[in-house]
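1. Model the structure of this input:
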Amino acid sequence: MVTSEIVAIGKNAIVENDPLVILFGPEATHNLKDVAVIQKFTATHPEINLRRGSKIKVRDLSFEVTFCGKLVNANLNGVGHATFCFEPVPDTPLQSAIYLTPERFPGFSVGDKITYIF
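-> Okay, the predicted model is just below:
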């Protein structure tokens, strides 16, 4: 289990009726910070190993991973990057994305905790 805290939300990170959110660590470039939710892990070097069936909690809301792209774990462990998709897994899913169920966007606020349970 690894926990992060949302420390910033870019002005274009949350788009109404768009069921996804892009996450990055604090070292994201200025351009990325405009379109991303910035998370800071409590562990210095997180060792995240998500797979189908893992859980992700946003605040007190729990989601199950229905698909975890092959780039997700390396990206999360390296630069805190992943895309959370709150929609059904498409025929060609994004390899940097985590598809989650239930398929409802939880909303994000600075100070929220995200817990990765694998």
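2. all contacts plus neighbour counts: C-alpha atoms, from now on.
-> Noted.
3. quick one: secondary structure of Leu94?
-> coil (DSSP: H, G, I helix; E, B strand; the rest coil).
4. Just list the residues touching it, thanks.
-> For Leu94, the contacting residues are Gly69, by Cα atoms under 8 Å, 6 or more residues apart in numbering.
5. Equivalent analysis for Lys40, please.
-> So Lys40 contacts Ser4, Glu5, Ile6, Val7, Gly25, Pro26, Gly80 (Cα under 8 Å, 6+ apart).
6. burial count for the closest residue to the second one other than its chain neighbours?
-> Right, the one you point to is Glu5. Spatial nearest neighbour of Glu5, excluding adjacent residues (Cα to Cα, 6 or more residues apart in numbering): Lys113 at 4.5 Å. Residues lying near Lys113 (other Cα atoms under 10 Å) number 20.
7. and what of Pro26?
-> Residues near Pro26, counting by other Cα under 10 Å, number 17.
8. Following up with a second sequence; could you model it the same way so I can compare the two?
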Amino acid sequence: MTVTEITQIGKNAIDDENILVLFGQTIAPDLLDVSIVQKKVTDELIALKEGGQLIFGDQVYQVHGVGPLANQNLNEIGHATIFFQEEVGTIPNAIYVTPKKLPKIEVGMKIIFQ
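-> Okay, here's the model as predicted:
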């Protein structure tokens, strides 16, 4: 289990697309508006896999697919794109979760990867 904390929410990071873009503290300035910025709270490596869970505060999501680069990118630069949908696509840095409803997020909220 790995825990991160949301430190910033871009003004256009949440819309009706059912997608969230996560980045770590080293995010490029031009991506801030469309991203959720997080920092690691624990030292464990993120190792999400199908059947795992992604938890935003107390909102639990089931992982249905993890792109081949998602865990590596999360561990190196805190980046992944989360798709809230049942269908699993082919985007290398994607995490596919259900339910299909975006979580209610806020600065200071913990994200648990398990």
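9. rewinding a little: give me the distance between the equivalent of the residue nearest to Glu5 of the first structure over in the second structure and Leu31 of the second structure.
-> The alignment partner of Lys113 of the first structure in the second structure, by TM-score structural alignment, is Lys110. Taking Cα to Cα, to the nearest Å as the measure, Lys110 of the second structure falls 21 Å from Leu31 of the second structure.
10. got it, and His64 of the second structure?
-> With Cα to Cα as the criterion, His64 of the second structure and Leu31 of the second structure are 26 Å apart.
11. of these two, who's got more company?
-> Set side by side, His64 of the second structure and Leu31 show more neighbours around His64, with 19 against 14, by other Cα under 10 Å.
12. Name the helix or strand for that one, please.
-> Taking DSSP states H and E as the definition, His64 of the second structure sits inside strand 59-66.
13. What residues of that strand count as buried?
-> For strand 59-66 of the second structure, burial by neighbour count (16 or more other Cα atoms under 10 Å) applies to Val60, Tyr61, Gln62, Val63, His64, Gly65, Val66.
14. cool, stretch 96-116 of the first structure as well?
-> 96-102, 105, 108, 112-116.
15. any idea which of the residues you listed is the one closest to Lys11 of the first structure?
-> Lowest distance from Lys11 of the first structure to these (Cα to Cα) belongs to Phe108, with 12.5 Å.
16. Can you tell me how far that closest one is from Lys70 of the first structure?
-> From Phe108 of the first structure to Lys70 of the first structure the distance is 25 Å (Cα to Cα).
17. And Cys85 of the first structure, by the same measure?
-> In terms of Cα to Cα, Cys85 of the first structure sits 15 Å off from Lys70 of the first structure.
18. what do you get for His45 of the first structure?
-> 20 Å.
19. okay, the two: which has more neighbours?
-> Neighbour count, other Cα under 10 Å: between His45 of the first structure and Lys70, Lys70 has more, with 15 against 9.
20. The aligned partner of the more buried one in the second structure in helix, strand or coil?
-> When the second structure is aligned by TM-score structural alignment, Lys70 of the first structure is paired with Pro68. What three-state DSSP gives for Pro68 of the second structure is coil.
21. Pro68 of the second structure: what's its closest spatial neighbour, skipping adjacent residues?
-> Nearest to Pro68 of the second structure is Pro92, by Cα to Cα, 6+ apart, at 5.3 Å.
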